[in-house]
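Asks: from the sequence below, what's the structure:
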Amino acid sequence: MTETWHNNLKTRNREDLIAAAKELFIRESFLKVNVKEICSLAGISRVTFYKHFQSIDELVFEVQIEILESMTGYVKKAASAGMSGREMLVSMLNAWIEYGIAHPGCIRFILLFDLHYEAYEAGTVLKAQYEAFIGREKEQHFLMHALETGMKDGSLLQDPEPLETAQFIFTSMMALLQKMCMSAGQDAQTGQPEIRIARRFAGILIEHLSADY
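Replies: Okay, the predicted model is just below:
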């Protein structure tokens, strides 16, 4: 068997473990899931698990990063060429809310992760790696293109600190979506008031940032 085959198998095993962990973490919460359950769902041995991850904490961090990248990627795709900066921002915020409605488990996972790992020592290496990831994401913020485009084309107000504004929007939107998803639980109708509030808040943000405000 070739080296390429082994590398592909290794990559697939890692991806299968992350996918299985993500499914279990969202369904059960990562505080209740163990390595045996992850390996069973993935169809992979514990020996293979520990070839890829030193602990379940490491896998939790991987899932957090995967969810954040998936969410921000989904939101970024809502902006397209030819849109004004304001139109980009409107489309992105609406897409963000739609993501929360479609993936409430992912939003709840992010909330639990943030609450748990702020209070729990997961290891300095893991935390340093995660903080480095967050630092890169803030520097290359996924909302910056819309904000900068809007300032250039005149559809959004001039902002001396666009990165600070982008981070404020992120923090505010995530807080709203987490409240929305926690309220909804398993009943989609229960969360309707929170969905309306999220949409209303997004509208207020757009109105405040618009050049004709």
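
Asks: going forward, measure contacts between C-alpha atoms and count neighbours the same way
Replies: Noted.

Asks: need the next SSE after whichever strand or helix holds E137, C-terminal direction.
Replies: Assigned by DSSP states H and E, E137 belongs to helix 124-139. Sequence-wise, the next helix or strand downstream of helix 124-139 (DSSP H and E) is helix 144-153.

Asks: now that next one: buried residues?
Replies: For helix 144-153, burial by neighbour count (16 or more other CA atoms under 10 Å) applies to M144, H145, A146, L147, E148, T149, G150, M151.

Asks: same question for stretch 14-28.
Replies: R14, D16, L17, I18, A19, A20, A21, K22, E23, L24, F25, I26.

Asks: would you mind giving the residues you listed as TSV with secondary structure added?
Replies: Below are the buried residues of stretch 14-28 laid out as TSV (DSSP: H, G, I helix; E, B strand; the rest coil):
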residue	secondary structure
R14	helix
D16	helix
L17	helix
I18	helix
A19	helix
A20	helix
A21	helix
K22	helix
E23	helix
L24	helix
F25	helix
I26	helix
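
Asks: give me the most central residue, this structure.
Replies: For the chain, the residue nearest the mean C-alpha position is L68 (2.4 Å; CA atoms, centre = their mean).

Asks: the nearest residue to E58 once chain neighbours are set aside: neighbouring residues, count only.
Replies: In space, not counting the residues next to it along the chain, E58 is nearest to L126; the distance is 6.8 Å by CA to CA, 6 or more residues apart in numbering. Residues near L126, counting by other CA atoms under 10 Å, number 15.

Asks: could you do the one 5 residues further on as well?
Replies: Number of residues near E131 (other CA under 10 Å) recorded here: 12.

Asks: structure for this one too, so we can compare:
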Amino acid sequence: MKVTWKEQLEQHRNKRREDIIQTAKELFLEHGLSTVTLKDIVGACGISKVTLYKYFNSLDEIIFEVQFEILSAWLERYNQTALQGNSGYEKLQFLLEQILVSKDNTDTIRFIAMFDMRYLEEYPTPELESRFRSFLRRGPHPFLSLLQEGVADGSIRRDIDVKAIGYTISNVVNATKQRMLLRGKLLHLDQDVDPAIVLEHTVNMILAYVKS
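Replies: Below you'll find the predicted structure:
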């Protein structure tokens, strides 16, 4: 089927938009969110500010798009992972070990850490706040899903608040991995404890709490 002019234009626009996001992501990871400017991004992309504003209204919009992409990639990776285990508890154990042991997503952890630091108390606009919340709630959280499965099959305690515990696990896992991955070398020297041992104990404590 012949591609129409409008389809070619749309493809070009989508590619240009994605190029801006990817270029910005590289700059953010190299220099940090507080340092990179729109001028830096247009310079690295080889476009004008006028062209950039056809796609994004602000630096914050670009930062949020990078965050959406990073979180989407993580969720896609989770969805493609064949969780091993015969119960919700065993699958949760497998997922926790996969997340905390893996060291191949340092850039993801670094960017999420920078995003959290930039938006400590509020989001820049109501529109971005609404989009971000909608993104986070567009599907079931993996920890919540596995906890619900475990409660149903009897492998996980029935007296827990699944939503509260699920997000507690999510925050504990993210914060611990962030600290161990980004500052692990210094923490090892400061505390004389191998970061890998800390991550292992984190998994064990979570599992001990939720086990039926």
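
Asks: on that earlier part again, show me what the residue nearest to E58 of the first structure lines up with in the second structure.
Replies: Superposed on the second structure with TM-score structural alignment, L126 of the first structure falls opposite L128.

Asks: gap between R133 of the second structure and F111 of the second structure?
Replies: Look at R133 of the second structure and F111 of the second structure: by CA to CA, to the nearest Å, they are 18 Å apart.

Asks: same check, this time on Y55 of the second structure
Replies: Y55 of the second structure is 22 Å from F111 of the second structure, where distance means CA to CA.

Asks: same check on L100 of the second structure?
Replies: 17 Å.

Asks: assumed R27 of the first structure was part of a helix.
Replies: Yes: according to three-state DSSP, the state of R27 of the first structure is that of a helix.

Asks: surely it touches P104?
Replies: No: using CA atoms under 8 Å, R27 of the first structure makes no contact with P104, being 10.7 Å away.

Asks: so what corresponds to F170 of the first structure in the second structure?
Replies: Going residue by residue (TM-score structural alignment), F170 of the first structure aligns to S170.

Asks: which helix or strand contains that match?
Replies: Judged by DSSP H and E, S170 of the second structure forms part of helix 162-191.

Asks: would you mark the buried spots in that helix?
Replies: 162, 165-166, 169-170, 173-174, 176-178, 180-182, 184, 187.

Asks: next one: stretch 73-84 of the first structure
Replies: Y74, V75, K76, A78, A79, S84.

Asks: gap between the two ends of it?
Replies: End-to-end for stretch 73-84 of the first structure, by CA to CA: 19 Å.

Asks: what's in contact with that stretch?
Replies: With contacts defined as CA atoms under 8 Å, 6 or more residues apart in numbering, stretch 73-84 of the first structure is touched by 87-89, 91-93, 95-96, 99, 142-143, 146, 149-150, 153, 155.

Asks: again with stretch 43-54 of the first structure
Replies: Applying CA under 8 Å, 6+ apart, the contact partners of stretch 43-54 of the first structure are N13, R14, L17, V35, K36, C39, L59.

Asks: if we can go back for a sec, report the two of the buried residues of helix 162-191 of the second structure separated the most.
Replies: Greatest spacing in the buried residues of helix 162-191 of the second structure, by CA to CA: V162 and L187 (32.2 Å).

Asks: part of a helix, is Y123 of the second structure?
Replies: No: Y123 of the second structure: not assigned to a helix; according to three-state DSSP it is coil.

Asks: any idea what F111 of the second structure aligns with in the first structure?
Replies: Correspondence of F111 of the second structure to the first structure, assessed by TM-score structural alignment: F109.

Asks: contact partners for that match?
Replies: F25, I26, S29, Q64.

Asks: what's the helix or strand for it?
Replies: Assigning secondary structure by DSSP H and E places F109 of the first structure in helix 104-119.

Asks: check the offset of that helix from the chain's centre.
Replies: Offset of helix 104-119 of the first structure from its chain centre (CA atoms, centre = their mean, to the nearest Å): 10 Å.

Asks: buried sites along it?
Replies: For helix 104-119 of the first structure, by 16+ other CA under 10 Å, it's P104, G105, C106, I107, R108, F109, I110, L111, L112, F113.

Asks: and stretch 91-100 of the first structure, by the same measure?
Replies: Going by neighbour count (16+ other CA under 10 Å), the buried part of stretch 91-100 of the first structure is S91, M92, L93, N94, A95, W96, I97, E98, Y99, G100.
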